[in-house]
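Enquirer: could you look at this predicted model? Sequence included:
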Amino acid sequence: MITHPASKYIPFKPFARDFSERTWPSKRIETPPIWMSTDLRDGNQSLIEPMSVARKLRYFDMLVNIGFKEIEVGFPSASQTDFDFVRTLIDENRIPDDVTIICLTQSRQDLIERTVEAMAGAKTAMIHLYNACAPAFRKIVFKMSKDEVRQLAVNGTKMIKEAIKAQPGTKWRYEYSPEVFSTTEPEVALDVCNAVVEAWNPSPEDPIVLNLPATVEATTPNLYADQIEWMHNNLARRDSILISLHPHNDRGTAVAAAEFGVMAGADRVEGCLFGNGERTGNVCLVTLALNLYTQGVHPGLDFSDIDAIRLCAEECNQIPVHPRHPYAGDLVFTAFSGSHQDAIKKGFVLQKADEPWEIPYLPIDPADLGRSYDAVIRVNSQSGKGGVSYLLEQEHGLVLPRRLQIEFSRAIQRVTEETGKEVTPEAVYSIFESEYLDTKGPWKLITHTISSAPKDEDGNQRVSIELTVKVNGEERHLKGAGEGALAAFINALDMPIKVMDYTEHAIGSGIDTKAATYIETRIADNQSGFGVGIHQDILTSTFKAILSAVNRHELAKRAEAECA
């Protein structure tokens, strides 16, 4: 129980007055932002065991294959492993010509020179300078005034300009972050950023990146968007600036903050795959990109094999992706709930390949991410008829009538409630098989012979049948006649069987086609129940379905007698 008063926490207010000029709430994201992956820097710093060079190389190759054109590869002035990794990328010519590598540094001469040394020789390299500007950091960490914070950023910018002159073979770009922008007074952030822009002197053809991070997410995402729009409207030389976002997830709203920030005028987003990063993590680039995709905007990143990407990230980071993680988790396309399963099943029936995606509960086609439909519906004690019948149809081509779906779902529920566990597709069919196809009941069809008399004047045809069956292991020969083969078969059994419903369909095609027959019967005055038969011959499948119903009836009577 929380014992301290909540009033000890003072809400951060980015503006002294309400920012009433906002226009971003009416905007829509119609083109993707520039994506920058910071998995190999910010994400790597967050790991209990940072990646080795070999793991970083594997991760870098994955990011390139996904389509990232800007990748922050490390903090080489602070880590020998990062320095060696950056040199390996350059010396082994592993960086595609259209990919920019980025390295972070603080505003110190020795660190800047070490960073330039690490990146020298790359075709295109971006140096990323940062310093904290928020009041708590000015007061507690650095004991600096606002002017001193601004001057530190300007001095670092000038040192970088001077240091890169010795490496003219590389196209150098520049990124500056007023760290903890999220809790910095907007006027202070604007002052520092304008001073840095003036010191760097960018152009529309070669813009500077101003990264405005929610280093600590401290407000609702709409207020972060207000801050971004205010900067967008007030920065000098805006045409020579790319505004970048770097949302962390302290409040759990990083995705919303990033989306709102892009609506508010940002051009670029930094983050990590699956939301890795310091403390509660960076914004998840997978979620952001696929959110765009579900709105009809291609993100320019390729997540068509999401399972392989997730596996690489898990192995390199040694952090599992949560099974309910948006789009990528093992269970995000899985429905256990009966009502969900029923809606999804109906959606698949109506969905056409050339029409817009419209499946209840599935905002994205799993196939677009390389996911199969096998795991969309899984069965446990919460499942209903829709999920069970979907699995039988997908795996075995059995299209159960609605009333049979209801009846069989009770058999599944008995198993799931007894075990408390999920039932696999294989187990579902095994239960169906023992319940309807191989009932262990007393009756078994051996052979049958049918003969037909000519049709009478009313068009009816009398059919005669001779059967060989086994009843409790004893072979019997039976005869019957009736108007049609089914009636003749029932008459041969000499049992009070009434057919309530009859459904059949083909399974497969060509010479391997089988017939599936579902017959609902009422035997004497008992409750109706289904029998199922499957055979290459449609009449044989019908007769097997009748005996399936008879066997289930006999087994139910036996069970009642034992209970009594």
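Expert: Looks like it arrived, so ask away. Numbering: from 1, shown residues only.

Enquirer: only C-alpha atoms from now on, for both contacts and neighbour counts.
Expert: OK.

Enquirer: quick one: the strands in the stretch 101-250 of the chain?
Expert: Along the stretch 101-250 of the chain, the segments classed as strands by DSSP state E, counting those that start in this stretch run 124-132, 171-179, 208-214, 241-247.

Enquirer: got a list of contacts for the last one?
Expert: Meaning strand 241-247. 202, 204, 207-215, 217, 232, 254-255, 257-258, 261, 265-271, 282-283 (C-alpha atoms under 8 Å, 6 or more residues apart in numbering).

Enquirer: show me what contacts the spatially most central residue of the chain?
Expert: What sits nearest the mean C-alpha location of the chain, by C-alpha atoms, centre = their mean, is residue 327, with 1.3 Å. The contact partners of residue 327, taken as C-alpha under 8 Å, 6+ apart, are 286-287, 290, 333.

Enquirer: give me the number of residues near residue 318?
Expert: 15 (other C-alpha atoms under 10 Å).

Enquirer: then residue 411?
Expert: Neighbours of residue 411 (other C-alpha under 10 Å): 14.

Enquirer: let's bring in a second model and compare:
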Amino acid sequence: MSYNKYKKYSGVKLTNRQWPNKQIEKAPIWCSVDLRDGNQALPTPMNVEEKLKMFKLLVDLGFKEIEVGFPAASNTEYTFIRTLIEEGLIPDDVTIQVLTQSRDHLIEKTFECLRGAKSAIVHLYNSTSTLQRRVVFNKTMKEIIEIAVHGAKLFNKLSKKYPETNFTFEYSPESFTGTELEYALDICNEVLKVWEPTPSRKAIINLPATVEMSTPNVYADQIEWFCNNISNRNSVIISLHTHNDRGTATAASELGLLAGADRVEGTLFGNGERTGNLDIITLGMNLYSQGVDAKLDFSNLNNIVGIYEQCTKMTVHERHPYAGKLVYAAFSGSHQDAIRKGLLAMKEGENQYWEVPYLPIDPHDVGREYEEIIRINSQSGKGGTAYIMESEYGFILPKAMHQEFGAVVKDKSDSLGIELTPKQIFGLFKEQYLDKKEPYKLKNYEIQSVQDVETEENTVNIQAVIAVEGVDRRIKGVGNGPLDAFFNALHINHIINCKFVSYYEHALDGGSHSRAVSYIQIENNNKKYFGVGISENIDTASLNALISAINRCE
């Protein structure tokens, strides 16, 4: 790779820059350009029906400014915009935006298309970049300014022809990041002289990174310098329109807002030319995750993804921030364990803020479910398996059991080469702990309890029938409780020769007929094994748990 064929992008000589010390305290003015910039980037552009569906989605999400097309570009664009206006589909609090180059016939058709609209932003642009002036247009700086000023004057003239519409004018020096900074300022100031904006009737100056050419901090320097030097700043809305050629459109827009910008143009999921536009969902959710009201409703991301994919025929990447299918999934064992503990702490505590390791937001905020968080495969750890068993099936496995059953799950996933579903994990649990009936099976038992009132000692006698490799055997034993008596009976009859290690139990269901689940750990030949038993009778659950553990060590 011949890296020396490329040159570094020049920085901005900006002394006493202020943006690094600032924080974003409020949402910007949002403008969706999905129906124009996003649409022109599709291999198969949306038809009118798909555009109407996308427009409704954008309105439902809370966008108050929506760029609906380039009406002079095609009949489809023109027809769609006329449909919105003539059928009264534009809410009173939503302003549509249209785009036009600075060419007379295009501008005239654009204004004609807007007749009858209550309010509209008309967006004028022409390319100002050093490179395009030289290799595309072969024009001087003065000639490029004349093109922009001519278009601005025509805006003034034609807007008077449609007095029923409240017009806002927007100008973009296209390829702003490829334009000399002072020259970009000059051309914008010349356009503003024509429009004469006021604080009550502001103009929009849009500064696009049509091609992302620098690190985000340089773009922020450009925006701060521009905000500090533009004439009549209180009558101008500074807008950002970043592309993602370097993969940092979101960062560039965030830093641009710190640098003084008021407005952001972008698309859902970053759909746009080449590597895409700014992804408004990512930027909006970034604000939301910092406690800033983004003024957009992303509470049902699954629905947004579905409509977007249906209309655009594009797909949302599984690792897309906030919206990807795998975003709330943890494959790493240590991540799974930390998430499980974090969720438990949130449930038991009185936290003012959301604080769960590896989850910057609560998945429920965007319409996702907790069962999607833990995913089990050969890379998973004991924490994830324990979380699935508790959250999906109500089994609160003893901590010492996490590693044992986690290893079983990992081995199965590794052998199959797939991720295991909760249902498959529970199937393994049943196979390992609940369904092992060989070589021993408890068939029935009878308990007699003798309480010595004077010594307060309790003696329990048990008689039980167990099947040993299909043959019934009757055994007897004595202990201080049913489990102790049964354990002693098994020893006396030389059925087992192991140590009792631990016992845990909890209710598995609610109500008067709730089942109990018991977990028993034994040690045999220096190895430890867990067994599990379930019954409405706690004694039956405990005895079956012991038999389960014995069968597992055979």
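Expert: The structure has been received and is ready for your questions. This is a predicted model, so every value here is computed, not measured.

Enquirer: overlay them and tell me the TM-score.
Expert: Remark: TM-score between the superposed chains equals 0.97 [TM-score structural alignment, normalised by the length of structure 2]; 548 aligned residues with a C-alpha RMSD of 1.2 Å.

Enquirer: rewinding a little: so of the contacts of residue 327 of structure 1, which ones are in helices?
Expert: Under the assignment DSSP state H, these contribute 286-287, 290 to helices.

Enquirer: quick one: which of those residues is nearest to residue 529 of structure 1?
Expert: residue 290 (46.9 Å; C-alpha to C-alpha).

Enquirer: quick one: contacts for whatever residue of structure 2 lines up with that closest one?
Expert: Under the alignment by TM-score structural alignment, residue 290 of structure 1 pairs with residue 285 in structure 2. Residues near residue 285 of structure 2 by C-alpha under 8 Å, 6+ apart: 294, 298, 322.

Enquirer: and those residues as CSV, adding secondary structure?
Expert: What follows is the contacts of residue 285 of structure 2, written out as CSV (DSSP: H, G, I helix; E, B strand; the rest coil):
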residue, secondary structure
294, coil
298, coil
322, coil
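
Enquirer: nearest to residue 508 of structure 2 among those residues?
Expert: Taking the contacts of residue 285 of structure 2 together and measuring to residue 508 of structure 2 by C-alpha to C-alpha, the closest member is residue 322, at 34.1 Å.

Enquirer: show me what that closest one aligns to in structure 1.
Expert: Under TM-score structural alignment, residue 322 of structure 2 pairs with residue 327 in structure 1.

Enquirer: how far away is the aligned residue in structure 1 for residue 164 of structure 2 from residue 541 of structure 1?
Expert: Matched by TM-score structural alignment, residue 164 of structure 2 corresponds to residue 169 in structure 1. Computed with C-alpha to C-alpha, to the nearest Å, the distance linking residue 169 of structure 1 and residue 541 of structure 1 is 79 Å.

Enquirer: next one: residue 556 of structure 1
Expert: The value you get for residue 556 of structure 1 to residue 541 of structure 1, if C-alpha to C-alpha is used, is 22 Å.

Enquirer: what of residue 256 of structure 1?
Expert: Taking C-alpha to C-alpha, one finds residue 256 of structure 1 at 57 Å from residue 541 of structure 1.

Enquirer: so which of the two has more stuff around it?
Expert: Taking other C-alpha under 10 Å, residue 256 of structure 1 and residue 541 do not tie; residue 541 has more neighbours (21 against 18).

Enquirer: quick one: contacts for the more buried one?
Expert: Residue 541 of structure 1 neighbours (C-alpha under 8 Å, 6+ apart): 515-517, 532-535.

Enquirer: ditto for residue 314 of structure 2
Expert: Here residue 314 of structure 2 is in contact with residue 308 (C-alpha under 8 Å, 6+ apart).

Enquirer: please repeat the previous calculation with a cut-off of 10 Å.
Expert: 42-44, 269, 271, 305, 308 (C-alpha atoms under 10 Å, 6 or more residues apart in numbering).

Enquirer: if I've got this straight, residue 504 of structure 1 is in a helix?
Expert: No - secondary structure of residue 504 of structure 1 (three-state DSSP): strand, not part of a helix.

Enquirer: and residue 300 of structure 2? What does it align with in structure 1?
Expert: Using TM-score structural alignment, residue 300 of structure 2 pairs with residue 305 in structure 1.

Enquirer: its match against residue 312, yeah?
Expert: No - if you go by C-alpha atoms under 10 Å, residue 305 of structure 1 and residue 312 don't touch, sitting 11.2 Å apart.

Enquirer: longest helix of structure 1?
Expert: helix 538-563.

Enquirer: what is the burial count for the aligned partner of residue 492 of structure 1 in structure 2?
Expert: With the correspondence set by TM-score structural alignment, residue 492 of structure 1 lines up against residue 489 in structure 2. Residue 489 of structure 2: 23 surrounding residues under other C-alpha under 10 Å.

Enquirer: repeat for residue 496 of structure 2
Expert: By other C-alpha under 10 Å, neighbour count at residue 496 of structure 2 equals 15.

Enquirer: and it, that one's in a strand?
Expert: No - according to three-state DSSP, residue 496 of structure 2 belongs to no strand; its state is coil.

Enquirer: against residue 263 of structure 2, how distant is it?
Expert: 76 Å.

Enquirer: residue 316 of structure 2 too?
Expert: From residue 316 of structure 2 to residue 263 of structure 2 the distance is 25 Å (C-alpha to C-alpha).

Enquirer: who has more neighbours, these two?
Expert: The residue with more neighbours, out of residue 316 of structure 2 and residue 263, is residue 263; 21 against 18, by other C-alpha under 10 Å.
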